[in-house]
Structures are given as C-alpha cells and as structure tokens.
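> fold the stuff below for me.
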Amino acid sequence: MVVNDMIQLTFAVVMNIISYVFYTINVSFCCFLLMIAVFTTINTPLNLASMAVERYIAICNPLRYTQICTVRKTYVLIGLIWLVGTIPVLPDLFYLLATQPMEFFNSRIFCNRDTVFHDPYLIEKKNISHLLYLSFVFLTLVYTYFRVALTARAAGSDARKARNTILLHVLQLMLCIFTYIGPLLESLLISHFPVFAMELRFMTYIFVHVLPRLISPVVYGLRDQMFRTYLKKQLVCNVQLGGIKQQTQPF
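Here you go, the predicted structure:
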C-alpha cells in the first residue's frame, strides 16, 4: 500500500505542477500520466479491503492463517489488485483510441480525467464503477470489523489491536471517497468562484490526494514501538538543543 501510494502521489504531484506551470500538455503524455494515477488511486481502497481481510483471518481463523496468508498468495493478491484496478480505466482508453482522430492525441489539453475522457458515457461508467468499488470495500470493512470486534470481547489485546486497525481502514476509506467526489466538488466550487480557480484546485488536491495518504505512514509509524521510541528521543533532543541555544544567546 505504501509503494502504491508513493506512485500515486508522485504522479499526482507531477500533474499538479504541470497544471500550474504549463496548464496544457500533449494529450498522449496526459493519457500516460492519467492511466498510472487512476490505477494507483483505485488500488488504494482495494488494498485497505485486503489488509482488513488479512486481520480477520489472523484473529478469527488463526489455525489456518499460515496456510492462507503465504508469501506466494500475497504476491498473487497484489497482482490481482493491480489487474482489477485497470478494469475501470482501460476500456476508456480503448474507446478514446477508437473514436478520436490522431490529431486529438497530438493536440494540447488541460490534463484532467473528465477533460480527456469527456464522453458522457465514459463519465457515467466511471461514476458507476467507483460506486461499486467503494460499496464492495465498505461492506468488506464493516463485515471484518464486526467479526473481529466480537472475537475481541473474548480474546486478548491482539484482537483489540486488529479491531482498531480495521477501524483505521474505515477512516482511510472515508478519506478515499474524496478522491471520487473531488472532481465534482472542484468543478462546483470553480463554477461559483471562478476568480479563485487555481487556489481551489490546489485546495482540492491537498484534501483529495495528499490527506488520505498522509494517515497511513503517520499512524502506523506512531503505533510502532521502536519508531515511537526514536521519535520521542529526537523530539526531546531538539527541545533541549533549542533551550540551550536560547540560553547562550547574548542579550
């Protein structure tokens, strides 16, 4: 999930910088950026569902955990997630190649999914696919959470940690919803406040792309005992050094 989010953020940052510096770019290059960004964006909720299922198996079926969650099956699952992530957007590219002349791919355009794949049929298909994906992931998280929560009542701290982990995944999924409603929210705000179009695009970029992917490294890092110990030492050292510098400054 971390690698997937790193790729997503990298391409999202590149597209955001391009929109500020050049505003329009070549359609073919834009399609390449969009394909990678959409793949990794769709993969994020699927990764959350997979991690929740893994916690469910570890707590509710511990005797079969080593048989089900093997390294080989994990690689197969990752490959399946990337394959499923391509299903909503690859048909859009094939449709674009079949319906648009070559001059279109050599032209320049503002790099946005709804701008490139502007056909009403493709936009409607995108909305339906997003709804199906989010519904599937949400039901998976709810089911695994309640099953693990019931087990946690009669088990130890491991089950309670797994329940809290799945609850964190639910929060991450709620933030991922911003990714799907972001373009609609952005167009709505820009239509009402066209003077602040660039500022609104930057604001939606922060909430849609950066914020949902900021939680994972921060929360998982703080929950790690070794990382938390080093972080406390680092903060204490910085505070002490700051106090020493203030005391040694001449009046």
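
> can we go C-alpha only for contacts and neighbour counts from here?
OK.

> so who does the closest residue to L96 other than its chain neighbours touch?
Spatial nearest neighbour of L96, excluding adjacent residues (C-alpha to C-alpha, 6 or more residues apart in numbering): F117 at 7.1 Å. Taking C-alpha atoms under 8 Å, 6 or more residues apart in numbering, we find F117 in contact with 92, 96, 123.

> let's see this one next to it:
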Amino acid sequence: MANNSSLGGGESLQRQINDQVIIVLILVIMFLCINMLLIVTLFRKECFRTTTRYILFAVTLLSDSLLLFMSAILLIMSYFRFIMQVWLCIIICIVVLVYLTVTPVTLTAMTLERYVAICMPLRHAELCSTRNTIHCILIIHGLSSVPCIVILSAFCASASLSVYKQFNVCSVEMFMLYRWHDHLRSAVSQFYFLIMCIIILFSYVKIMKVAKAASGENKKSTWKGLRTVILHGFQLLLCLIQLWCPFIEATVLQTDFLLFVQVRYFNYIMFGLVPRCLSPLIYGLRDEKFFLELKSNVFFVFYKKNIV
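Here you go, the predicted model:
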C-alpha cells in the first residue's frame, strides 16, 4: 500500500511537472513570436531605427527573446536531466547572466531618456542622438557584464581544474560552491537594485514637477511620459525581484522539495515571463505611432495570406 501510494505520488508529480513544462514552452513560443513581430516592425521604419527610445526598445526585445530562448533550452535540459561538461555550461550561463541584467539596465536607460525628453527638451536631440544611443548600448552591456564577471570570478578562484571536466546538469546555481558565493551574488544584486530604484524615483519626481507646471498639450504629453515611467518602474521591479528568486528558492529547498518546485515555477512565470510581456504593452500598444505601424504590418501579413 505504501509503495503504491509512493509510486502514485511520484507519477502525479511527474505529470504535474510535465504539464508545467508544456505551459512554459507554449508561453515562451508565444512571447517569442510577438517579440519577433515587434522587432520586424521596428527595423522596417527608418524613424524607429534612428530614435533613441525605439532603439532601446529593440534592445529589450532582443535581450528578452534571447533570454526566453536560452531559459527554455535550460528548462528542457534540466527536465530530461541532460548533462554536459562544466566549461560548456559556463559559456551558456555567461549569456544568461549577462542578458538577465541587460533588460533592467536598459529599462533604466529608457526612463532616463523620458526624463531628458520631458525635463530637458532643448537638449534631447543632442543627448539622445543615434551616436550617443550606440554608446549607451555598449555601456548597458558593460554594466550588465559586471555581475556575471563577479560570479564567475568567485567560482574560478574557488574551483579546481578537475571541476571543469566534470559532467553536470547546467544551471546558474552550480556556480555557488560556498555560502559566501551566495552572499556575494546577493550583494551585487542589491547594489544594482538600489541604484536603479534611485534613478527611477529621481526621474519620477522630476517629471511629476514638470507635469504639475505644464499646461495644455504639453501637460497631456508630460502625464503620458509619467505613466510610461511608472510602467517602467513596475516592469523593472519585477525584473529585479527575479534577481532575488534564487535566494528564496534556496531557502525553500531546505524545507520542502515539492514546495520548492512550485515556488520556482511561480517565480519563473511571475518574474521571468511577465516582465518580458510588458515591453510589448508599453511600446507596442500604448505608443500610437508604433501601434499604427504594427497594425499595418499585421494587416499586410493577413492580406497576403488571403491572396495566396
């Protein structure tokens, strides 16, 4: 009886995990298709390719798409217990760790762009030129690489050469060899969280002051920019909470494995997928110019299919 009950529970857990994996893969494929449509729309129009906020929007879409694709691959490998050498896993995790940070840093840059556009309109064209935007993207990737460099440096300083030839299931958690590695990762994440929150709050307060002083058409435009900053702040908050998820999951794992599975699934959906679907909402639907272009592209695709 006990064995049958245990076996039934194992099959139930296996079926539940299998359903969860399928749901995640469907959501990832759906978001990737939406992102690809938005990216094609951005690159079709020259005004989108030369405007700072749309260029940064494209960076978030590309970053989110790559991260969703890589996380789906890691999920499948983890589910089927696919093992690989540690050195190969390091290469994969470098991409994941860097682009896990690229999106929140880019969102912070987009908030600063809105601050310049509303609070410093006369200098917006100068500060947000295409050349400066390219430099900004390089800075974003440089800043996003710092947590990855810190984590991998700590791992490389602690691991022996034989570790790199071992075979294991690939995950970022495998680089946390000691407790102080977790503390170091937590410190870097909290530092980034603090800096980004300060920038968001600073931009919000400044734009709020301009919104109260503005009148007529300027007031409408300013309040729209303020709502965009609020949405960026909410999206950024979800992205930054994702940086804390590993520490929450590690604590839960020590008490209950089944609860750990549920918590990890919830964290991935809530703080991994949801922030990535907010970008299309903020600029894909709320931005009138981009929405009209997107609608014409979708109409063109359906029209072409009907002709064929």
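
> before we move on, back to that, ok, now how distant is the residue mapped onto the residue nearest to L96 of structure 1 from structure 2 from V98 of structure 2?
Matched across to structure 2, F117 of structure 1 falls on M176, judged by TM-score structural alignment. Using C-alpha to C-alpha, to the nearest Å, one obtains 17 Å as the distance from M176 of structure 2 to V98 of structure 2.

> which residue lines up with F207 of structure 1 in structure 2?
Per TM-score structural alignment, F207 of structure 1 is aligned with M270.

> neighbours of that match, just the number please.
For M270 of structure 2, the neighbour count with other C-alpha atoms under 10 Å is 16.

> likewise for R179 of structure 2?
8.

> could you check how far it is from E173 of structure 2?
R179 of structure 2 is 12 Å from E173 of structure 2, where distance means C-alpha to C-alpha.

> mind listing the helices for the stretch 101-250 of structure 1?
Here the stretch 101-250 of structure 1 has its helices, by DSSP state H, counting those that start in this stretch, at 102-106, 113-116, 120-154, 157-192, 197-205, 211-223, 225-248.

> turn those into TSV, columns for distance to I81 of structure 1.
Shown next, in TSV, are the helices of the stretch 101-250 of structure 1 (distance: least, C-alpha to C-alpha, whole Å):
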stretch	distance to I81 of structure 1
helix 102-106	29
helix 113-116	21
helix 120-154	12
helix 157-192	16
helix 197-205	25
helix 211-223	18
helix 225-248	29
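
> out of those, which is closest to K73 of structure 1?
Set against K73 of structure 1 and scored by C-alpha to C-alpha, the helices of the stretch 101-250 of structure 1 come closest in helix 120-154, at 19.2 Å.

> gap between the closest one and the chain center?
15 Å (C-alpha atoms, centre = their mean, to the nearest Å).

> residue range for stretch 230-237 of structure 2 in structure 1?
Against structure 1, stretch 230-237 of structure 2 falls on residues 167-174 (TM-score structural alignment).

> ok, and the closest non-adjacent residue to the match of F207 of structure 1?
Per C-alpha to C-alpha, 6+ apart, closest to M270 of structure 2 is L238, 7.7 Å.

> correct me, but that neighbour touches F271?
Yes. At 5.2 Å, L238 of structure 2 counts as touching F271 under the criterion of C-alpha atoms under 8 Å.

> centre-most residue in structure 2?
T103 (4.7 Å; C-alpha atoms, centre = their mean).

> the inter-axis angle of the one helix or strand Q14 of structure 2 maps to versus helix 257-267?
Secondary structure from DSSP states H and E places Q14 of structure 2 in helix 2-44. Helix 2-44 of structure 2 and helix 257-267 meet at an angle of 10 degrees, taking axes from the mean of the first three to the mean of the last three C-alpha atoms, to 10 degrees as the criterion.

> following helix 2-44 of structure 2, which helix or strand comes up?
Moving toward the C-terminus from helix 2-44 of structure 2, the next helix or strand (DSSP H and E) is helix 46-49.

> what's T108 of structure 2 aligned with over in structure 1?
The alignment partner of T108 of structure 2 in structure 1, by TM-score structural alignment, is A49.

> tally of neighbours for that match?
Residues contacting A49 of structure 1 under the criterion other C-alpha under 10 Å number 24.

> help me confirm that it is found in a strand?
No. Applying DSSP: H, G, I helix; E, B strand; the rest coil, one finds A49 of structure 1 to be helix, outside a strand.
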